[in-house]
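J.: Give me a 3D structure for the following:
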Amino acid sequence: MQKLNLPLSKVRTEEKEGKTYIFDPIRKKMLLLTPEEWVRQQFLQMLLGMGFSKNLVGIESGLTVNKRIKRSDLLFYERGGTPFLLVECKSPTVKLSNETFQQVAQYNSKIKAPFICITNGLQHYFCSINFEKGSYEFLKKIPLPCYINKKK
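T.: You can find the predicted model right below:
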């Protein structure tokens, strides 16, 4: 798989019938290794390594947007179940653009996480969302949920 602009995490892979599969530690199953799945698993491992809880994340959770079923890539929660960070992962060959940002913003209009992120494994953009003002602000650092800050 392509080298990413992320710390390389050790992940379990298997070859079956000429295809490569990667183990998803959250869903506890092997998944076909696509470029997007590679980004999702490496980004997930990075966040888990920072202290994000694997018990407080949903992967490919379903939601309805404009009467269509969509799936969010990664959704991290605070303790108590409040959405915290919505992450949209793309293949490294996908250029991050206003269109990809609009996709995660549209998903977040339903989810209402205070932070969103888009990544293709090479570039990563984090934003803080102000729902009252209908605005957003790009962040220089990854936002951390309260349960991580309380440990320090």
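
J.: CA only for contacts and neighbour counts going forward, please
T.: Will do.

J.: how about the helices in this protein?
T.: Ranges of helices within the chain are 35-49, 98-111, 146-149, based on DSSP state H.

J.: another one to check against the first:
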Amino acid sequence: MDAQEFKRALKNIKTPRKVMHAGSLHYLDPIREKYVPATPEEEVRQRILQYLMKVLRVPKQAISVEYLLSKAGIDSKNRADIVVWYYEPNDGYWYALGVIECKAPDVDIMTVDVKEQVFGYADDLLVDYVVVVNGVYSCCWLYDDKEGYKKLLKKLPEYQKMIDKDVEFDDYYKTPERFKFEELEANKYNLINKRSILGEKTNPDHLTFLTNLYDCLILDKNKMPKGKYRCFELVEDYGVRYLKVGNSSGGKYVGYYRSFKVRKNGQEFFMNISIFDYGSESKDHNILTVSSDSKGKNHNSLQYSLKK
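T.: Next up is the predicted model:
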């Protein structure tokens, strides 16, 4: 949903009245049923709560606020801003349907840190929907904990449509065209200055090649043919996914990966490839990462230096 449409949608949403409590302005939260300080972030949260209940028709009993993940049996002290649940009558259990992260209006919701935070909650709670809002902009994804990032949605649908996965994808975010070969040299600083993929100290002699390689991976208009290769079978070129991938030293790389569904020795799994700046500001240190999923978690199997 674009900024103007989102602001219009929230314009007529009234937050609970601010009241003096313990010497400062507070809201009486309708879900938690307690007084909470009226911070800019809390105002966004209160507007979204009213939007969920009054516009999207989410039942009050299907909403949790500042949900402690440990309540779901997760070994974590983190709290998710808002969790939307649905009741499954066949087994009598409530399941997490979506997680919503609320930020103050001056916070950029598309940074890696914000995405890492909310997609981490999505991984833990096994939800279908991931939403980030700051009262001005919103971003909503249909998500799968094993397959990772799927597609941006135009907006979060009404509650029953959420359950039925009756959604509209956002055509605005189409895969852009790759640079033509003769355009690469003129655009070789694109991955540093515009997309922040490569480090500023990257050897300039390598930038044209790395730009072409990255676009080959991430701009997935052309697919790798299915079939049997020398040491594996390609089941499907799965395209681009937004993933959080860890390594053996405890580091993690969050961003866009090109994913391939592979079969080998009777087992089927994902292989994911991407390029990242290793995080060194003083020297040329970019890496090509190759990861695979194991028991629902993605792990870097190779971090290949791109210095040479």
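
J.: Any idea what the TM-score is?
T.: The TM-score (TM-score structural alignment, normalised by the length of the first structure) is 0.85; 146 aligned residues with a Cα RMSD of 2.4 Å.

J.: Need the helices of the first structure in TSV (columns: mean neighbour count and distance to residue 78 of the first structure).
T.: Formatted as TSV, these follow (neighbours: other Cα atoms under 10 Å; distance: least, Cα to Cα, whole Å):
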stretch	mean neighbour count	distance to residue 78 of the first structure
helix 35-49	20	14
helix 98-111	15	13
helix 146-149	12	7
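
J.: I'd like to know which of these is closest to residue 131 of the first structure.
T.: With respect to residue 131 of the first structure, and counting by Cα to Cα, the nearest of the helices of the first structure is helix 98-111 at 9.1 Å.

J.: sorry, back to before: could you export the helices of the first structure to CSV, including columns for distance to residue 55 of the first structure?
T.: CSV is the format used below for these (distance: least, Cα to Cα, whole Å):
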stretch, distance to residue 55 of the first structure
helix 35-49, 10
helix 98-111, 18
helix 146-149, 12
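
J.: Tell me where the first structure has strands.
T.: 13-16, 19-24, 29-32, 57-65, 68-77, 83-89, 115-119, 124-130, 135-139 (DSSP state E).

J.: how close does the corresponding residue of the second structure for residue 122 of the first structure get to residue 76 of the second structure?
T.: Counting by TM-score structural alignment, residue 122 of the first structure lines up with residue 136 in the second structure. Applying Cα to Cα, to the nearest Å, the value for residue 136 of the second structure to residue 76 of the second structure is 30 Å.

J.: who's more crowded, the two?
T.: Neighbour count, other Cα atoms under 10 Å: between residue 136 of the second structure and residue 76, residue 136 has more, with 20 against 12.

J.: ok, now which ones touch that one?
T.: Contact analysis of residue 136 of the second structure by Cα atoms under 8 Å, 6 or more residues apart in numbering lists 3, 6, 7, 105.

J.: To what extent is the nearest residue to the first one once chain neighbours are set aside buried, counted in neighbours?
T.: Going back to what we said before, that points to residue 3 of the second structure. The shortest distance from residue 3 of the second structure to any non-neighbouring residue, by Cα to Cα, 6 or more residues apart in numbering, is to residue 137 (5.0 Å). By other Cα under 10 Å, 19 other residues sit near residue 137 of the second structure.

J.: Fine, thanks again, bye for now.
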